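In: next come a sequence and a model predicted from it.
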Amino acid sequence: MSRPILLVFLLVILIVTSQFEWRQPLVSDLDATPSLSQKQLQASKREESVKEKIILSQERHIQRLNGIVRNLQLQLVECVGQNGTKNATENYNLDKQFIKLDRKHILED
């Protein structure tokens, strides 16, 4: 009986040691997994910061373009105002000339 007990004991020791050896690589794999997730986390943080920089750059461009549009609108309003004043002055001068011609025509008759 001692021989079968010894064999069982050796078998148990063999199983325990083999499980221990198999689990060590698994533990190192688990250690590697957080480093991979940390790398992925760092990559996603970099990606987010790049996206934020792009958005900020686009916002600055939009603000600059809005300023240019406002400036052009002001210039357009000034041009329309000047053109309106010029047209009004020309119409006034034409009206004066027409009245003079009309008076001359009346006086000649």
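Out: Nice, thanks for sending it over.
In: going by C-alpha atoms from here, please, whenever you check contacts or count neighbours.
Out: Will do.
In: separation between the most centrally placed residue in the chain and R64?
Out: Centroid check for the chain by CA atoms, centre = their mean gives I55 as the closest residue, at 2.6 Å. Separation of I55 from R64 (CA to CA, to the nearest Å): 14 Å.
In: same question for Q19.
Out: 67 Å.
In: what's the answer for Q58, then?
Out: Taking CA to CA, one finds Q58 at 10 Å from R64.
In: do the same with K39
Out: 37 Å.
In: next up, the contacts around R70.
Out: By CA atoms under 8 Å, 6 or more residues apart in numbering, no residues touch R70.
In: check which helix or strand covers it.
Out: R70 belongs to helix 2-108 when elements are defined using DSSP states H and E.
In: what about L41, how many residues close to it?
Out: 13 (other CA atoms under 10 Å).
In: try V27
Out: V27: 11 neighbours (other CA under 10 Å).
In: another one to put next to it:
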Amino acid sequence: MSRPIVLVFLLVVLIITSQFEWKQQLVNEMEAVPNVSQKHNHLLNREEIVKEKIILSQEKNIQRLNELVQSLQQQLVQCRGSNSIVNFTENRLTTNVHEIQRQKIVED
């Protein structure tokens, strides 16, 4: 008779200790969940910061490109202006040469 009592006692002890282990595991898991959430939030914040830095860098590059475009447009306007002056000068010289040649022909 004592043997079944000992077995029942051991069974009860086993059930009680397993309950404590389960509760401890649940507590550990519950403590781990906020840490995971905090890490996830931290990673999201870092990702947002990196995205903002990339956007700022792209905006700076766009600004530089706009400045380069404006500079090239100014150079183009200057080139067109100097080309029109050269063309005007060439036309006057050509006209003068033709007049001189006509005068020579008329004089001969």
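Out: That came through, no problem. Owing to the predicted nature of the structure, the values given are computational and were not obtained by experimental measurement.
In: from N41 of the second structure, how far off is the equivalent of D29 of the first structure over in the second structure?
Out: Superposed on the second structure with TM-score structural alignment, D29 of the first structure falls opposite E29. Taking CA to CA as the measure, E29 of the second structure falls 18 Å from N41 of the second structure.
In: what do you get for T95 of the second structure?
Out: Distance, T95 of the second structure to N41 of the second structure, by CA to CA: 80 Å.
In: could you do S84 of the second structure as well?
Out: Distance from S84 of the second structure to N41 of the second structure, by CA to CA: 64 Å.
In: do E47 of the second structure as well
Out: Distance from E47 of the second structure to N41 of the second structure, by CA to CA: 10 Å.
In: now swap in M30 of the second structure and tell me
Out: With CA to CA as the criterion, M30 of the second structure and N41 of the second structure are 17 Å apart.
In: swap in I85 of the second structure?
Out: 66 Å.
In: try S57 of the second structure
Out: According to CA to CA, S57 of the second structure and N41 of the second structure sit 24 Å apart.
In: same question, Q78 of the second structure
Out: 56 Å.
In: kindly report the same for Q25 of the second structure.
Out: Distance of Q25 of the second structure to N41 of the second structure, given as CA to CA: 24 Å.
In: got it, and N28 of the second structure?
Out: Taking CA to CA, one finds N28 of the second structure at 20 Å from N41 of the second structure.
In: kindly report the same for P34 of the second structure.
Out: Remark: distance between P34 of the second structure and N41 of the second structure (CA to CA) = 10 Å.
In: same deal with N83 of the second structure?
Out: N83 of the second structure is 62 Å from N41 of the second structure, by CA to CA.
In: same deal with I105 of the second structure?
Out: Taking CA to CA, one finds I105 of the second structure at 95 Å from N41 of the second structure.
In: repeat that for H98 of the second structure.
Out: 84 Å.
In: give me the neighbour count for I5 of the second structure.
Out: I5 of the second structure, neighbours per other CA under 10 Å, totals 10.
In: give me the secondary structure label for it.
Out: helix (DSSP: H, G, I helix; E, B strand; the rest coil).
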